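> take this sequence and fold it.
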Amino acid sequence: MGQHFEYLKDLLEKGTLLLAGPCLDRTMGITVFKAESIEEARAIMENDPAVKLGVMSAELHEYRAALFAGQK
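I've put the predicted structure just below:
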C-alpha cells in the first residue's frame, strides 16, 4: 500500500490526480484524475502498483464534473 500511496502522490505532483481516498467503511477507495483519453486513463489505473500486484482491484468509469464549488 505504500507504493500505491507514493504512486498517487506522484500523480498529484504532476497535476494528474484531483482527489483520492478511502471510504470510511473501508469497502473501497475513490480516485479521480485527469486523462486525455480512455486509453490514457486505463494506463494510469493499471500502472498503480497495488493494481499491478493484485493487492486491490480497480474499475474505470468515465466522469465529467457538472457542478463544483467555486463555479459560476
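> C-alpha from now on. contacts and neighbour counts both.
Will do.
> if you drop the residues flanking it in sequence, what lies closest to the residue positioned nearest the centre of the chain?
Geometric centre of the chain, nearest residue: residue 31, 3.0 Å, by CA atoms, centre = their mean. Nearest residue to residue 31, sequence neighbours excluded (CA to CA, 6 or more residues apart in numbering): residue 20, at 4.2 Å.
> cool, residue 41 as well?
In space, residue 41 is closest to residue 35, 5.3 Å off (CA to CA, 6+ apart).
> one step back: for the strand or helix carrying the residue nearest to residue 31, which positions count as buried?
Using DSSP states H and E, residue 20 sits within strand 17-22. By neighbour count with 16 or more other CA atoms under 10 Å, strand 17-22 contains the buried residues residue 17.
> here's the other one to compare against:
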Amino acid sequence: MPWFVKIEEGIVDKPTFDKSVPAHKAYIQDLIAKGHQARSGYWIQKRGGMMLFEASSMEEAQAIVAQDPLVQNGCVKYELYEWRVVVQ
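Here you go, the predicted structure:
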C-alpha cells in the first residue's frame, strides 16, 4: 500500500489546538487498528507537525485526512503528499 504524508502547520492558539489533541490521538490509534500504519508528531523547532500513514490511493488518503479532528476543528492547514519509499 502507498505511503502518504500530511505536513501541517498550526493556525490557532495553543489552548484551542490542545482541545483537539485527545481526539486526534484517538483517531490515530483507530487508523493503526485499521492497518494504516499511522504515525503522528510535531516539530520541536516550529509550529506544526506531520502524519505518516498508508492508504490505497490519494483519494482514500484525502478522505482519511478529512476525518482528522485537527482538520475538522480548523486547527491546521496542511499539504498532502504521496511518499515513495526507496529504501526499507
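> name the nearest residue to residue 46 of structure 1, ignoring sequence neighbours.
Using CA to CA, 6+ apart, the nearest residue to residue 46 of structure 1 is residue 52, at 6.3 Å.
> do residue 57 of structure 1 as well
Counting by CA to CA, 6+ apart, the residue nearest residue 57 of structure 1 is residue 51, at 5.7 Å.
> swap in residue 17 of structure 1?
Spatially, and ignoring its direct neighbours in sequence, residue 17 of structure 1 is nearest to residue 33 (4.2 Å; CA to CA, 6+ apart).
> quick one: residue 44 of structure 2 from residue 50 of structure 2, how far?
To residue 50 of structure 2, residue 44 of structure 2 is 12 Å away according to CA to CA, to the nearest Å.
> what about residue 3 of structure 2, how many residues nearby?
20 (other CA atoms under 10 Å).
> residue in structure 1 paired with it?
Per TM-score structural alignment, there is no equivalent position to residue 3 of structure 2 in structure 1.
> contact partners for residue 3 of structure 2?
Going by CA atoms under 8 Å, 6 or more residues apart in numbering, residue 3 of structure 2 touches 52, 53, 54, 55, 82, 83, 84, 85.
> which helix runs longest in structure 2?
The single longest helix within structure 2, with elements called by DSSP state H, is helix 14-33.
> now for that helix, which elements pack on it?
Helix 14-33 of structure 2 sits against helix 69-72, with contacts defined as 3 or more CA pairs under 8 Å, 6 or more residues apart in numbering; DSSP states H and E.
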